[in-house]
Structures are given as structure tokens and as C-alpha cells.
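Peer 1: Here is a sequence together with a model predicted from it:
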Amino acid sequence: MTGKIEARLAELGVTLPEAPAPAANYVPYVQVGDLLFVSGQISQFPEGMIKGKLGFDMDVTEGAMAARRCGMSLLAQARAACGGDLDRIVRVVKLTGFVNSTPDFGDQPKVVNGCSDFFVEVLGDAGRHSRSAVSASSLPFGVAVEIEAIFQVR
């Protein structure tokens, strides 16, 4: 039987990727009590990474799409941590978004909205969260966006 969150993803036409493997010496998630800390997920499509620098070779719309892809990977990690049951997610508690951007680019919040809007679209009010959206002069592999999350789970 498909859970409510999986059904909502299907309704939206969203297929989550497999939970990406860590790229270095860390684990993809850690659960402490009812909090699930998911390591930063980079912007990527199944065929490869979404690279670029906001304010140079990417615009806000492209950046928000990259952030949405980070949100999909974050949910994929949460699904793996929850034994395949996304309905164990109670709410998204916090996001921290890093945007690869030029020194004069100031729309990091609009970029990270791609992930925030995705979570609200999928989870409703449980997707609303606290958040930071900051600039980075570079990100791993030259990706455009990296986002980490804290979920409350049951």
C-alpha cells in the first residue's frame, strides 16, 4: 500500500531518486531521538550534477530548479532513513541552503525557495520550516546549490 506522501509525489508526477551515496567520509543521515539530520545534498539530475554560479552563468529560475532537485534528494535520504516509509515524517524542521554565487548576487532566498516550495507542495503545512539561505563562493564539484535538512520523524 502506498503511503500518503508517496501518493502525493505520484500525483505531482515526481519520482524521487535513489538516496545518493556520500561523496566523502561522512554518513548521509543521523537520527537522534525524533530528529533526523540529513547531510547536504547537491543539485543533480539522474544524468549528472547541476553546475553553475548564480549571478554569472545561472539565473534565479535555474537556481530554484537546482534547489528543488536538492529537495528531492533530501526526501530520498529521509525515505532511506525511515525504512522506505515517508509517512514517518512529522515535519521539516530546518533547511540550510548554500548557493554558489557571485559576491554581488543577493537572491539566495529566492533560489532556496525551490526546495522550500517543493516541501510545502509535497507535505503541506508539515513542509513549512525554519531556514537559512547563504552564499558560497564555491561548492563541491562546482554544483549550483547544496541543502541540508532536519526532519522530525516518528
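Peer 2: Everything's here; your move.

Peer 1: From now on I want contacts and neighbour counts done on CA atoms only, so please keep to that.
Peer 2: OK.

Peer 1: Report the central residue of the protein.
Peer 2: Nearest residue to the geometric centre of the chain (CA atoms, centre = their mean): Gly71, 2.5 Å.

Peer 1: what residues are up against the closest residue to that one other than its chain neighbours?
Peer 2: Using CA to CA, 6 or more residues apart in numbering and skipping residues adjacent in sequence, the residue nearest Gly71 is Cys115, 4.9 Å away. Cys115 sits next to 64, 67-71 when contact means CA atoms under 8 Å, 6 or more residues apart in numbering.

Peer 1: Distance-wise, check Cys115 relative to Lys94.
Peer 2: 12 Å (CA to CA, to the nearest Å).

Peer 1: before we move on, back to that, contacts for the helix or strand containing the residue nearest to the centre of the chain next, please.
Peer 2: Assigned by DSSP states H and E, Gly71 belongs to helix 60-81. With contact meaning CA under 8 Å, 6+ apart, helix 60-81 is reached by 16-20, 28-29, 36, 38, 40-45, 50, 54, 85-86, 89, 107, 110-119, 144-149, 151.

Peer 1: any idea how far it is from the chain center?
Peer 2: 3 Å (CA atoms, centre = their mean, to the nearest Å).

Peer 1: cool, stretch 46-66 as well?
Peer 2: 14 Å.

Peer 1: go on, stretch 86-94?
Peer 2: Centroid displacement of stretch 86-94 relative to its chain, using CA atoms, centre = their mean, is 13 Å.

Peer 1: Next up, a structure to set beside the first:
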Amino acid sequence: MGRVEQRLQAAGLTLPPDWTPRGRFLPYRRDGLVVYLSGQICEWDGAVTHTGPVADTPDAIAQARKAAQVCALNLLYRLREACDGDLDRVDGILRLGGFVNCAPGFGATPAVIDGATEVFLTLFGDAGWHARTAVGVCGLPGNAAVEVDAVVRLRG
């Protein structure tokens, strides 16, 4: 077990079981040392874990942060595939794109997507810092509360 997977275990987190994508797309695409990860919703074992729209209340925002964490774990599952099973090959998380299923005027999208950011910082330390967007949208696949995509650089 590599260092990143040890950190994952120490944080009490696990990667999801494999699942079938909800559309026709690649789960990731590699271009040299850069991996482009397709957006992942908060889905676990074929079921959406948190549905939207996310209400503008402290409890709902806290639950949506958990949804973003699930998205990050799904991204890591696919990233591990792109790294031939070795997450220690990750050199840096370059960018996250976060989408929150919410009503117009919802201002807590950054706080929600922090749930995904925290996973990457926990596992990769300074290499987990990334550029990021956090956008409110009127709907996501499966009425999921959150979707996150990522761009990652690998070691040579």
C-alpha cells in the first residue's frame, strides 16, 4: 500500500466500488503527464448519496460538503486507474471544477466544494493545492447535489 492510500485509510476514507458511468464518455484522458478527469457526482455503488437542490442552511451546506467529499473519492478511484494503480505517482492537483445543484442566489458554493478540496489536501499535502471553480447550477445528473472534475499532473 502506497503513502497516499495509507493517508486515505488513516483519514477513515475508502474508495468506492467500481460503477458504470451515466453517459457515454471516458472516465479520464491522459495527455503525457496530465490527466483530465471527467466530472464525478456524489454517487456510491450506483446510488446518488445526496440530492439537490442544496438549501441555503448550515445543515444542508454541511451535507453538501460531504457530497463533495464523495465526488473527490470517485475522482480518486478513476485517478488511480490512470496511474496504473499507484496514487503515489501524483505530482500535483492542478485544477478542480465544482458544480453545486442549487437555487439562484446560493452563495455558499465555495464552502461546499471545500469538501472535495480538503480530501486532496489531506492526501497530497501541498501538492493537493489547486486552482478551482465553484459554480451553482440548476441541475446535475441523477439530481445529484454536487459534481466535481479535476486536472492532475503525474510524476515522470
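Peer 2: Here it is on my side, so go on. As the structure is a computational prediction, the values presented were derived from the model and not from experiment.

Peer 1: picking that back up, any idea which of the contacts of Cys115 of the first structure is closest to Ala24 of the first structure?
Peer 2: Nearest to Ala24 of the first structure among those is Cys70, at 17.7 Å by CA to CA.

Peer 1: count of neighbours near the counterpart of the closest one in the second structure?
Peer 2: Taking TM-score structural alignment for the superposition, Cys70 of the first structure sits opposite Cys71 in the second structure. Using other CA atoms under 10 Å, Cys71 of the second structure is surrounded by 28 other residues.

Peer 1: Over to the one 5 residues further on?
Peer 2: By the measure other CA under 10 Å, the count of residues near Leu76 of the second structure is 21.

Peer 1: Likewise for Arg95 of the second structure?
Peer 2: 18.

Peer 1: so how far does the lengthiest strand in the first structure sit from its counterpart in the second structure?
Peer 2: For the first structure, the strand with the greatest residue count under DSSP state E is strand 89-100. On superposition with the second structure, the mean distance recorded for strand 89-100 of the first structure (mean CA distance after the TM-score superposition for the first structure) is 0.5 Å.

Peer 1: So which bits of that strand are buried?
Peer 2: Along strand 89-100 of the first structure, these residues count as buried under the neighbour rule (16 or more other CA atoms under 10 Å): 89-100.

Peer 1: Could you pull up the contacting residues of the closest residue to Asp104 of the first structure other than its chain neighbours?
Peer 2: Once flanking residues are discounted, Asp104 of the first structure sits nearest to Gly55: 7.6 Å by CA to CA, 6+ apart. By CA under 8 Å, 6+ apart, the residues touching Gly55 of the first structure are 101-102, 104-105.

Peer 1: out of those residues, who has the most neighbours?
Peer 2: Neighbour tally across the contacts of Gly55 of the first structure (other CA under 10 Å): the maximum, 26 neighbours, falls on Ser101.

Peer 1: quick one: contacts for it?
Peer 2: With contacts defined as CA under 8 Å, 6+ apart, the neighbours of Ser101 of the first structure are 53-56, 135-138, 144.

Peer 1: Could you point out which of those is nearest to Ala10 of the first structure?
Peer 2: Distances from Ala10 of the first structure to the contacts of Ser101 of the first structure, taken by CA to CA, are shortest for Ala144, at 26.7 Å.

Peer 1: burial count for the closest one?
Peer 2: 30.

Peer 1: Tell me where the first structure has helices.
Peer 2: For the first structure, helices defined by DSSP state H occupy the ranges 4-12, 60-81, 108-123.

Peer 1: how much does the longest one stray from the second structure?
Peer 2: Helix 60-81 of the first structure: mean distance to aligned residues in the second structure after superposition is 0.5 Å, counting by mean CA distance after the TM-score superposition for the first structure.

Peer 1: Flag every buried residue along that helix.
Peer 2: The neighbour-count criterion (16+ other CA under 10 Å) identifies 60, 62-81 as the buried residues of helix 60-81 of the first structure.

Peer 1: Pull the number of nearby residues for the closest residue to the match of Cys70 of the first structure other than its chain neighbours.
Peer 2: Closest residue to Cys71 of the second structure apart from its sequence neighbours, by CA to CA, 6+ apart: Cys42 at 4.8 Å. When neighbours are defined as other CA under 10 Å, Cys42 of the second structure has 28 of them.

Peer 1: Many thanks, I have nothing further to ask.
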